[in-house]
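Undergrad: Compute the structure for the input listed below.
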Amino acid sequence: MTTANLAKSFRVGLVQMCSGRDVARNLRDAAALIREAASGGAGYVQTPEVTNLMELDRERLFAVAEPESANAGLRQLADLAKELSIWLHVGSMVIKASDAKLANRAYLISPKGEVTARYDKIHMFDVDLPNGEVYRESANYEPGTKAVVADLPWGGIGFSICYDLRFPYLYRALAHAGASFLAVPAAFTRLTGEAHWVTLLRARAIEAQCFVFAAAQGGLHEHGRETFGHSLVVSPWGQVLAEGGVHPSVIFADVDLAMIADVRSRVPSLRHDRKFDVVHADGKAAEVAS
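TA: Below is the predicted model of the structure:
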């Protein structure tokens, strides 16, 4: 066990952005806010979903998206993490996975500037909203197939991205796999964010008995989409420890590691999970999504 593992707390910095169509500008904005987070004492810094590019048009997306192996933005962020000696969690980047599909991919970068974990968003946001907005994430992005828990000096962190938030079994599985912290970088729409964002994040924290770190996009973006913002840090007891507004900013929270064991001892629900079958009243087996 390292000295860092013996720490009783650490500071989280969540970067809230309003990313647009200009990748270089988005990366400059992200870098400035990451520096602000580091100067404020954050050892772990998280940026929101699609940090490098907020775009819906397929032609524009594929014109500027780069593969991971040649991604200048990822190299810049890795160099910045090394310079600042922080754990940098890039909430996600638009990555060219093939000629036909992109990946909505998160990266965890160590203070040595090394990528230690990757996660591709599993659940695709395909929806027709009441206000007339239409989203077909699956038209451009290849969904991930693996949930990921990675090691931080203070404990395991489970990955997710935005729409994943609506699938509670993912977070329960991450907690059982050793996560003490759950990451939910996002670009929630204003409409759904106003209705559900805080409630869902608190619920995931309570259910999984983990800290939740959720850096968000916020504001009116160049392509016309409006996102909710309100980046959040939530405790395993469901308390909101820090909350952002709508505009680009950094929010901070000090994470008391003792709270995880305390909450899990007071309500030991993670130890009480049981396997069961779901059946119809007539005795026939029901189909249940896993």
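Undergrad: use CA for all of it now, contacts and neighbours both
TA: Noted.
Undergrad: Wait, residue 103 touches residue 118, no?
TA: No: the pair residue 103 / residue 118 is not scored as a contact, 10.9 Å apart, by C-alpha atoms under 8 Å.
Undergrad: Looking at these two, which is more packed in?
TA: For residue 103 versus residue 118, neighbours defined as other C-alpha atoms under 10 Å are more numerous around residue 103 (23 against 20).
Undergrad: A strand includes that one, no?
TA: Yes: under DSSP: H, G, I helix; E, B strand; the rest coil, residue 103 falls within a strand.
Undergrad: tell me the contacts of it?
TA: Counting by C-alpha atoms under 8 Å, 6 or more residues apart in numbering, residue 103 makes contact with 93, 94, 95, 96, 97, 120, 121, 141, 142, 143.
Undergrad: Can you list the helices and strands that the helix or strand hosting the third one packs against?
TA: Read it as residue 95. Element membership for residue 95, per DSSP states H and E: strand 87-96. Where contact means 3 or more C-alpha pairs under 8 Å, 6 or more residues apart in numbering; DSSP states H and E, strand 87-96 is packed against strand 44-46, strand 102-109.
Undergrad: need the ones you listed in CSV with distance to residue 38, can you?
TA: Output for the helices and strands packed on strand 87-96, formatted as CSV (distance: least, C-alpha to C-alpha, whole Å):
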stretch, distance to residue 38
strand 44-46, 7
strand 102-109, 14
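Undergrad: Tell me which of those is the most buried.
TA: Of all those, strand 44-46 has the most neighbours on average by mean count of other C-alpha atoms under 10 Å, namely a mean of 28.
Undergrad: Another for comparison:
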Amino acid sequence: MRIVLSQLNSGTDPARNLKTAQVEIEAAAQAGARLLVLPEAFSCRFGVPLGPVAEPVDGPFATELGRLAEEAGLTVVAGAFSPGGGGRVRNTLLARGAGVHEHYDKIHLYDAFGFAESDTVEPGTRPVVLDVDGVGVGLATCYDVRFPGLFQTLADAGAQVVVVAASWGAGVGKVEQWDLLTRARALDSTSFVLACGQAAPPGETGPAPTGVGHSRVVSPLGEVVAGLGAEPGRLVVDLDLQEVTRARASLPVLLNRRF
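TA: The predicted structure follows:
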């Protein structure tokens, strides 16, 4: 299964970000990929009011993203925002293309390190696993990566691969935590982890989390198969799904659990 992670800096104009999506979708299709992952907050970066850019999961942004993905014949996962209750939005991953029409609302909200995502975002409740060419692909967003139970739940539901789309906050030790957590979650679930974040911003953007880069593909045994630095870039990786089968046979943590 060939996958592509596109690490980039999205802006605040969803229409311009869709043009970026078209470029990335075309490049992924030309590379022969079956799955393209774009970061969290791809439709609009953090740091601006989210209500005005939130759209229904079948709104104009999602519809156009789906059209581009269907025309290219691959599945795209991209971060966006959809309307929530009480004046809040939902931090949503859209999954579209190649027969996939799904979305995931971020379950664990980033109320940490002095930031309160729950002030403006309503949490989701439903874990999601996609079927991409017969491969189970789970969805997770940023802060979700700190919660191993979600990743094991996704594996129980058939995930062999888990996407983590992120807009990771910068700070002392944060890149090291990102490295540790993405590798640990792969080991917890004996699944490939496709961790795609926003690139580090070119300048100061304020207190909202933007990105640190360091997107990576992690094997079911916690090895970083391929990775990027802080700058924008693109990873093209072939996943051998038999590695999942072998890892779960040799390290059966999912079967050995007691809690």
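Undergrad: Of all the helices and strands packed on strand 87-96 of the first structure, which one is nearest residue 202 of the first structure?
TA: Closest to residue 202 of the first structure of those is strand 44-46 (C-alpha to C-alpha; 18.2 Å).
Undergrad: residues in contact with the closest one?
TA: 11-15, 34, 37-38, 86-91, 185, 213-215.
Undergrad: Just the buried residues from these, in ChimeraX please.
TA: Isolation of the buried members of these (16 or more other C-alpha atoms under 10 Å) is achieved in ChimeraX through the command below:
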select :11,12,13,14,15,34,37,38,86,87,88,89,90,91,185,213,214,215
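Undergrad: Same check for the contacts of residue 103 of the first structure, but in the second structure.
TA: With both residues aligned by TM-score structural alignment, their matches' C-alpha atoms under 8 Å, the contacts of the contacts of residue 103 of the first structure that the second structure also has are 94, 95, 96, 97, 120, 121, 141, 142, 143.
Undergrad: Aligned against the second structure, show me the partner of residue 44 of the first structure.
TA: Matched by TM-score structural alignment, residue 44 of the first structure corresponds to residue 35 in the second structure.
Undergrad: Roughly how far does residue 63 of the second structure sit from residue 13 of the second structure?
TA: When distance is defined by C-alpha to C-alpha, to the nearest Å, residue 63 of the second structure is 16 Å away from residue 13 of the second structure.
Undergrad: Which residue ranges of the stretch 51-200 of the first structure form strands?
TA: Counting by DSSP state E, counting those that start in this stretch, the stretch 51-200 of the first structure has these strands, from start to end: 87-96, 102-109, 115-120, 126-128, 134-136, 149-152, 155-158, 179-183.
Undergrad: quick one on the thing from earlier: between the contacts of residue 103 of the first structure, which is closest to residue 160 of the first structure?
TA: The closest of those to residue 160 of the first structure turns out to be residue 121 (C-alpha to C-alpha; 6.5 Å).
Undergrad: That closest one matches what in the second structure?
TA: Under the alignment by TM-score structural alignment, residue 121 of the first structure pairs with residue 106 in the second structure.
Undergrad: separation between that match and residue 79 of the second structure?
TA: For residue 106 of the second structure, the distance to residue 79 of the second structure - C-alpha to C-alpha - is 10 Å.
Undergrad: Give me the common contacts of those two.
TA: Common neighbours of residue 106 of the second structure and residue 79, using C-alpha under 8 Å, 6+ apart, are 91, 92, 93.
Undergrad: circling back to that earlier point, please pick the buried ones from the kept ones among the contacts of residue 103 of the first structure.
TA: By 16+ other C-alpha under 10 Å, these give 94, 95, 96, 97, 120, 121, 141, 142, 143 as buried.
Undergrad: can I get the strands of the stretch 51-200 of the first structure in JSON lines with distance to residue 235 of the first structure?
TA: Formatted as JSON lines, the strands of the stretch 51-200 of the first structure follow (distance: least, C-alpha to C-alpha, whole Å):
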{"stretch": "strand 87-96", "distance to residue 235 of the first structure": "19"}
{"stretch": "strand 102-109", "distance to residue 235 of the first structure": "21"}
{"stretch": "strand 115-120", "distance to residue 235 of the first structure": "23"}
{"stretch": "strand 126-128", "distance to residue 235 of the first structure": "30"}
{"stretch": "strand 134-136", "distance to residue 235 of the first structure": "32"}
{"stretch": "strand 149-152", "distance to residue 235 of the first structure": "17"}
{"stretch": "strand 155-158", "distance to residue 235 of the first structure": "14"}
{"stretch": "strand 179-183", "distance to residue 235 of the first structure": "9"}
